[in-house]
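Enquirer: heads up, no residue letters with this:
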């Protein structure tokens, strides 16, 4: 499968490094699959309502040229070509583009659907922006079961060649998504880590990035557990595996 790497939302936390919203667009025999969406056209049209006060923390560019729908058009696709969207979690910088693909099935962990849509806690009600799914997307909920995968207890095959691995911590039902590109696996860890230094153990992680990650963590001990698991996987240096995340531009290959 051909995988395109899209930045669907440049951001800048004051005092920190530039950030991206790394979205995968996967060509399959049955249309396109997106892994996350970044910000969408509706976010750009109404940032006060859809992004809220968070926009003053992360300073999103909100550039129409960075939306997934615009970038896919430039690649020669129609929005109707996007048949499925696999979401790492429901934070606003990951699902803002859902409304640009209203006919797509949206795959999410059952735990994340509970925390964002069905029965959010007070903390989660503040965190999520329900307006971003007010158009009524077709949610497909997945449980954390399946076969073991590269040291993880279970990986659920949500679509052929696309796996979802439960990595709660950043949010209640956060997941990583693994894609078999044909030339190897891409593990998109979402916000399970923010900076390459967390997994390579050598690159300094900016203090602002560490503080930001702690501030937004739903369960900080589990975030740290995920760091350790992903760092161990990185150290194994498996030749057919590339590990990336949502916001570090250094881990985003050219599309």
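Expert: That came through fine. Every value quoted in this text rests on a predicted model; they were computed, and no experiment measured them.

Enquirer: going by C-alpha atoms from here, please, whenever you check contacts or count neighbours.
Expert: Will do.

Enquirer: what are the ranges of the helices in the stretch 151-255 of the chain?
Expert: Along the stretch 151-255 of the chain, counting by DSSP state H, counting those that start in this stretch, helices occupy 197-200, 207-216, 220-235.

Enquirer: can you name the residues that contact residue 181?
Expert: Residue 181 is in contact with 1, 2, 3, 161, counting by Cα atoms under 8 Å, 6 or more residues apart in numbering.

Enquirer: and these, which are buried?
Expert: residue 3 (16 or more other Cα atoms under 10 Å).

Enquirer: can you pick out the ones from the contacts of residue 181 that are in strands?
Expert: residue 3 (DSSP state E).

Enquirer: and the contacts of residue 181, which is closest to residue 186?
Expert: residue 3 (9.1 Å; Cα to Cα).

Enquirer: presented hereafter is structure B, for comparison with structure A:
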């Protein structure tokens, strides 16, 4: 595994951020939309993903229609508090405090606040950044890449002590997952949408950019989690979401 020192110190706190609830038409599945705030022993603060675009706070239904997402499902909960600035504020963190923004991929429920953190670099897969625009949703691609410093990775990389970025494409061309070593919780695996939910292996990977690659990386991640006895947080698990601690509570 490659090593590049982008992070100072080791992870000490993992906050799960609540970016709302969504219900899928096809199966009635209700999924949480999550992001993460990670503190390090050197006082750095790292944000992972940014939820929906802020236009959804004013008009969730109209925005869904505009983006074509209403054909896939309905937003059940998306209040003003379910956006990065407000979620960070629950644990007394300001937008300006964020030292690094990590984008696991650029679908609509992850990329909405991509441009809202002008004072920090963005870390992501080189394959995702190579796209003309962020993926967003279907044929809708309203977002441009903001003018930022980009830290681009094309292989599994340890970016700091106990902080690893894994290349897990399939769901998206540049999908990444994150491994952390926390002082008390121990190994943690944030799969993002590389594994939406454990049953995805049986349900299939329909809608993925590359279903065969998505299956391969599902197996790879679950094997890694078993080997390390990691606590796994899935991308959109209906069963797991209600059980997770949400900020200002955290895993240490």
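Expert: Nice, thanks for sending it over. No experiment lies behind these values; they were computed from the predicted model shown.

Enquirer: re the thing from before, just the closest of the contacts of residue 181 of structure 1 to residue 167 of structure 1, please.
Expert: Nearest member of the contacts of residue 181 of structure 1 to residue 167 of structure 1, counting by Cα to Cα, is residue 161, at 19.0 Å.

Enquirer: residue 108 of structure 1 versus the residue nearest to the closest one when sequence neighbours are not counted, what's the distance?
Expert: The shortest distance from residue 161 of structure 1 to any non-neighbouring residue, by Cα to Cα, 6 or more residues apart in numbering, is to residue 180 (5.1 Å). Distance of residue 180 of structure 1 to residue 108 of structure 1, computed by Cα to Cα, to the nearest Å: 19 Å.

Enquirer: which residues in the stretch 1-150 of structure 1 form strands?
Expert: Remark: strands assigned in the stretch 1-150 of structure 1 by DSSP state E, counting those that start in this stretch are 3-7, 11-12, 18-19, 22-28, 31-35, 82-86, 105-109, 138-142, 147-149.

Enquirer: closest one to residue 230 of structure 1 among the ones you listed?
Expert: strand 147-149 (12.7 Å).

Enquirer: follow-up on the earlier one: quick one: closest of the strands of the stretch 1-150 of structure 1 to residue 61 of structure 1.
Expert: strand 11-12 (6.0 Å).

Enquirer: report the contact partners of residue 60 of structure 1.
Expert: Residue 60 of structure 1 is in contact with 9, 10, 11, 12, counting by Cα under 8 Å, 6+ apart.

Enquirer: go again using 10 Å as the cut-off
Expert: Applying Cα atoms under 10 Å, 6 or more residues apart in numbering to residue 60 of structure 1 gives the contacts 9-13, 19-21, 39, 44, 47, 51, 54, 93.

Enquirer: picking that back up, does the residue nearest to residue 161 of structure 1 really touch residue 2, like I thought?
Expert: Yes - Residue 180 of structure 1 is within contact range of residue 2, at 9.4 Å (criterion: Cα atoms under 10 Å).

Enquirer: more neighbours, residue 180 and residue 108 of structure 1?
Expert: residue 108 (24 against 19; other Cα atoms under 10 Å).

Enquirer: circling back: tell me the one of the contacts of residue 181 of structure 1 nearest residue 190 of structure 1?
Expert: Proximity of those to residue 190 of structure 1 (Cα to Cα) peaks at residue 3, which lies at 16.1 Å.

Enquirer: please report how far that closest one lies from residue 40 of structure 1.
Expert: Taken as Cα to Cα, the span from residue 3 of structure 1 to residue 40 of structure 1 is 20 Å.

Enquirer: for residue 101 of structure 1, same thing?
Expert: Residue 101 of structure 1 sits 10 Å away from residue 40 of structure 1, going by Cα to Cα.

Enquirer: with neighbour numbers in mind, choose between these two.
Expert: Legend: neighbour count by other Cα under 10 Å for residue 101 of structure 1 and residue 40, higher for residue 40 (30 against 22).

Enquirer: setting aside sequence neighbours, what's the nearest residue to residue 85 of structure 2?
Expert: residue 95 (6.0 Å).

Enquirer: if I read this right, the one you found contacts residue 119, doesn't it?
Expert: Yes - under the criterion of Cα under 10 Å, residue 95 of structure 2 makes contact with residue 119 at 8.7 Å.

Enquirer: need the contact list for residue 110 of structure 2.
Expert: Neighbour list for residue 110 of structure 2: 19, 33-35, 48-53, 103-104, 136, 192-193 [criterion: Cα under 10 Å, 6+ apart].

Enquirer: and it, what pairs with it in structure 1?
Expert: Residue pairing (TM-score structural alignment): residue 110 of structure 2 is matched to residue 94 of structure 1.

Enquirer: and the closest residue to that match other than its chain neighbours, what is it in contact with?
Expert: With Cα to Cα, 6+ apart as the criterion, residue 94 of structure 1 has its nearest non-adjacent residue at 4.4 Å, and that residue is residue 38. Going by Cα under 10 Å, 6+ apart, residue 38 of structure 1 touches 6-10, 20-23, 66-68, 91-98, 246.

Enquirer: okay then, goodbye and thanks.
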